[in-house]
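> got a sequence here, can you model it:
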Amino acid sequence: MSIHGKNFIGNELSAKGDKTSKLYDINSNEALDGEFFHATTVEVDEALVKANKAFIEYKQTSQLHRAEFLETIASEIMNLGDELILRTMTESNLPRPRIEGERGRTIGQIKMFANLLKDGSWVEASIDEALPERTPLPRNDLRKMLRPLGVVSVFEASNFPLAFACAGGDTASALAAGCPVIVKAHSSHSGTSELIAGAIIKAVEKCNMPNGTFSMVHGSGRTVGQQIVLNEAVQAVGFTGSTYAGMELFKLANSRKQPIPVFAEMGSVNPCLFLPSSLNDTKKLAATYAFSITLGAGQFCTNPGLIIALKDEKLEAFKKDLKDEISKVKPATMLSKGIQEAYEKNKDEAISQDGMTVIAEAFEDNLASEGKPVVASVEASTFISNPKLQEEVFGPYSLLVECNDINELDQVIASLEGQLTATVMGEESEMSSYENQILNLENKCGRILFNGVPTGVEVCASMQHGGPFPAATDARFTSVGTGAIKRFVRPVCFQDCPSFLLPLELQDGNPLGILRIVNDKYTKSSL
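Alright, predicted model coming up:
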């Protein structure tokens, strides 16, 4: 299948504009197959009109029908076979095992939402029957459940070309919720996005979903993205990327006559607290963290970018062991030339700050397309006084903050901004002595983990992938796991509603057999 480079305006392909872009191999600089047409304002408007029209019909589809739709999307993605794997490898510079694993994760999370819909209880249906004889005032018949918000705009991430992209968690959860989706393709993996979008459209047609349920457009975030977010048809935004880009979307969304939620997952340095007992085996700890810091060239939102520890002889031994481990790591090709250049710039700015010392770096020099692993160290007092040192350096970089005593340790934790994760390393018997520090770390993150590394995000109901600002724009929600669907729904109460207008989930007979709260009791029974 050749890459056509056109936009998906609902079920139709469109290339009305004269502005195009191409992708190039990061190493050879050779052009990849495909010339991608940036969507015009007319095309974007067409996609928005179709999506808004589709919403009226799509939100009324049954949960079981939407589950079938999601499963068909998963099947169509698998039908792309090796073509998808090879194209994604070429565009992302990621190895086959990583891409195959990410495809599995993408398929898995789509099916996870399908299973959620088959169960159906996630809508939080509740019924309080009328009490006409109640005194001094009677009670009306009240029924409430979660209903879809409307059209959702999804912006693809750069570091997960499948799992956080065209058919990634934002798209899957929005479609599951009953919301049409317009995807703004990432400029670094336009071909991959095209292949996935084609698979979704095939599923739309096979399942007889309304034209406009899904669209995908190419173009600049400053033009195409801005036009989408400012359109009154759009009711929510899903985004994964930099703090700068996420905040620009957030400001746009709040500048509207009707502000809308932006669910943005942004920067995080994912602090790791090393208690003294964690340094009993410095060689093992150094090997574990050197691997996590450099995994995937450090291009994970949960990369351990900050280590906090108390000074002692064991910490000095850890620094030497970490130096040995990092020196062995070969610089790896990064996702794109732009990301590699940003890494070099941000890394150099970080280590040039006063008081910074490079304690570990890869022995082998990096090529122009590669990111060279670097770990620096700094005194706690310097870290606290310089907010620049808290900024994420996206790539194989980490910073060790050395504290003289518990007081400095408390100040470092207090100074931290919101994070996706925080990690505590140490023996369980020692953790009770640091309970206050651990509880304060919990206040700073969405996921706190013990004796592990933050890289690796399980897709399941218990996962929280989000955190206090600036890790995310709303700490109450997650972008991974079944809870992600809650971003794109809102509670609606039906008072004295005629039975034929009630959603199936609220009807007397409970035809879906879901768990509901009826007159303050959980039950699957009918009324």
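
> hey, let's count contacts and neighbours off CA atoms from now on
Fine.

> the stretch 51-200 of the chain: helices as residue ranges?
Taking DSSP state H, counting those that start in this stretch as the criterion, the stretch 51-200 of the chain contains helices spanning 63-79, 81-92, 96-119, 169-177, 190-206.

> tell me which of those sits most buried.
By mean neighbour count, with neighbours taken as mean count of other C-alpha atoms under 10 Å, helix 169-177 ranks first of the helices of the stretch 51-200 of the chain at a mean of 28.

> does P138 touch E129 like I think?
No. Here P138 lies out of contact with E129, judged by C-alpha atoms under 8 Å, at a distance of 10.9 Å.

> which of these two has more residues huddled nearby?
For P138 versus E129, the count of surrounding residues by other C-alpha atoms under 10 Å is larger for E129: 16 against 11.

> picking that back up, and of the helices of the stretch 51-200 of the chain, who's closest to E325?
Counting by C-alpha to C-alpha, E325 lies closest to helix 96-119 out of these; the figure is 22.6 Å.

> output the contacting helices and strands for that closest one.
Using 3 or more C-alpha pairs under 8 Å, 6 or more residues apart in numbering; DSSP states H and E, the elements in contact with helix 96-119 are helix 63-79, helix 81-92, helix 169-177.

> to compare with the earlier structure, here is another sequence to fold:
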Amino acid sequence: MPYTPHGKHLIAGEAIGADKTFTSTPVAGDAHAFACGSPALVDRAVTAAEDAFWSYGYTDAETRAVFLETIADEIESRADDITEMGTAETALPTARLQGERGRTTGQLRMFADHIRKGDYLDRRHDPALPDRAPAPRPDLKLVQRPLGPVAVFGASNFALAFSTAGGDTASALAAGCPVIVKGHEAHPATAELVAEAITAAVAKCGLHPGTFSMIHGGSHEVGKALVEHPLIRAAGFTGSLRGGRALYDLCAARPEPIPFYGELGSINPMFMMPAAMAARAAKLGAGWAGSLTMGVGQFCTNPGVAVVLDGAEADAFTGAAAEALNAVDGQTMLTDGIADAYRAGRDAVAATGAASEVLSKGCDGRHAAPALFVTSGDCWLATPDLAHEVFGPLGIVIRVKDEAQMQEIARGLSGQLTCTLHMDDADTDAARALVPVLERKAGRLLVNGFPTGVEVCDAMVHGGPYPATTFAGTSVGTMAIRRFLRPVSYQDFPAALLPKELA
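Coordinates of the predicted model:
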């Protein structure tokens, strides 16, 4: 029997409605009413989370690991409903939703395995030196401790992996922090289903019900109330630069500022080196087009810019990209607002007068069609507006005069999630000159690949200098847990009083 959303918040184990509602906008199937959030409901959820922290924050790693694994099991027990509802709300294909669900449950289990090992605690011990001259040294032990209640904002473009039970939630829970999720209005039924899974896991594991809550949005006041609540100790966000910066500023303006881990925007430039272009320019152009249009370009790692040396290889690269993009019809985007923003971004690029339109297919409503522009290195450097992220299947080819100008463009980049080098062995010296610059610009550097797709593993960094993210760190991989911990030193403590991780 198909799942019918109840449209309520899930706060500390209770389904709670509200007089004011908003209506979902699915691509297929029936729309449903969902309770709007409010500052009063935020306070109820955060107060419960603070109460839960006094027990959940002091659980052992095994208890939390079993909890994370139980969440994964509960999500999988709702797999068909989650896929059906997610597809209806987002227009993402079934295979994509199934893969994203596997990524979500996989990262929950990976975090469980990681915290069992204990390495994330960074335990340190400097034994006492009572006979040291000129002054003795006390016994000092250090361990990482959880911060407290964490606010997480669901993302529009990943209904599962970056939303209710996504990387921010999983890493905060792994650290020992209760979580309050603000569900995204683009997929409220999917958020509700996943929230039910987490709530069921809380109950099965016998944890304090305030360990997890999910509040639907409906207005900006919910997010504002969350980050301004004095009991919230950190926040995780994936979304637009404008929205994320507004929340970041609220966090910084609090009487007691808190860290805001926001992923805000990236154009993910690719640098196409001369020998690689001479060997396979057309193949690279076609590959780029495939990456640009994957998921209608709705990936934060979408490679929106390709930097190439001017010449015949640049012609071949651009021609192959245009041919491949022209074969892609308009596709449905996640929301009407995202589609409107894509077209506005495309039109803004054209309005600069600094980039020539190679391809721009008509699209309206919730649909987006690929667009391709070409500019010179001089025009790029003189037109900062070209470097703004356009969320969708739009690419810009920058034709530079020489390797020196390629280097100049790299140095002028703002912070990025990724930077990519396409190169052959003969490009090693030129690439070596670029790498130190790119290391300062991005959290992940690639060679001969496309950045769409972020592996969930220990060595992954999904973050970068501002505005890619607000703080250096990662929202993917086991290092993400460290965002919600802080180091505490214990001097001359008796074993009976030490945290169990140090005793």
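
> dump the helices of the stretch 51-200 of structure 1 to CSV, plus distance to I307 of structure 1.
Conversion of the helices of the stretch 51-200 of structure 1 to CSV gives the following (distance: least, C-alpha to C-alpha, whole Å):
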stretch, distance to I307 of structure 1
helix 63-79, 39
helix 81-92, 29
helix 96-119, 26
helix 169-177, 29
helix 190-206, 36
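
> those: which one's closest to A163 of structure 1?
In this view, the helices of the stretch 51-200 of structure 1 are compared for proximity to A163 of structure 1 by C-alpha to C-alpha, and helix 96-119 is the closest at 4.8 Å.

> contacting residues for the nearest residue to L129 of structure 2 once chain neighbours are set aside?
When the adjacent residues along the chain are set aside, L129 of structure 2 lies closest to R137, with 4.8 Å between them (C-alpha to C-alpha, 6 or more residues apart in numbering). Contacts of R137 of structure 2 were listed using C-alpha atoms under 8 Å, 6 or more residues apart in numbering, and they are 128-130.

> give the aligned equivalent of R137 of structure 2 in structure 1.
In structure 1, the residue paired with R137 of structure 2 is R139, using TM-score structural alignment.

> what distance do you get for that match to L13 of structure 1?
To L13 of structure 1, R139 of structure 1 is 53 Å away according to C-alpha to C-alpha, to the nearest Å.

> and L149 of structure 1, by the same measure?
Here the criterion is C-alpha to C-alpha. By it, L149 of structure 1 lies 27 Å from L13 of structure 1.

> cool, and A157 of structure 1?
Separation of A157 of structure 1 from L13 of structure 1 (C-alpha to C-alpha): 23 Å.

> those two: which is more packed in?
Summary of the neighbour comparison: A157 of structure 1 and L13, criterion other C-alpha under 10 Å, with A157 having more neighbours (23 against 15).

> closest one to I260 of structure 1 among the helices of the stretch 51-200 of structure 1?
Distances from I260 of structure 1 to each of those were compared using C-alpha to C-alpha; the shortest belongs to helix 169-177, at 14.9 Å.

> other residues contacting the closest one?
The contact list for helix 169-177 of structure 1, computed with C-alpha under 8 Å, 6+ apart, reads 63, 66-67, 70, 106, 109-110, 113-114, 117, 147-148, 152, 154, 163-165, 180-181, 183, 238-239, 479-480, 482, 484-486, 488-489.

> for that helix, give me the average deviation versus structure 2.
In the superposition with structure 2, the average deviation recorded for helix 169-177 of structure 1 is 0.2 Å (mean C-alpha distance after the TM-score superposition for structure 1).

> so which bit of structure 2 is that helix matched to?
Using TM-score structural alignment, the partner range for helix 169-177 of structure 1 is residues 167-175.

> where exactly do the helices run in the stretch 251-400 of structure 2?
Listed in chain order (using DSSP H, counting those that start in this stretch), the helices of the stretch 251-400 of structure 2 are 274-293, 312-326, 336-351, 377-382.

> what's the separation between the equivalent of A15 of structure 2 over in structure 1 and Q464 of structure 1?
Under the alignment (TM-score structural alignment), A15 of structure 2 pairs with L13 in structure 1. Distance, L13 of structure 1 to Q464 of structure 1, by C-alpha to C-alpha: 37 Å.

> hang on, the earlier thing: which strand or helix spans the match of A15 of structure 2?
strand 12-14 (DSSP states H and E).
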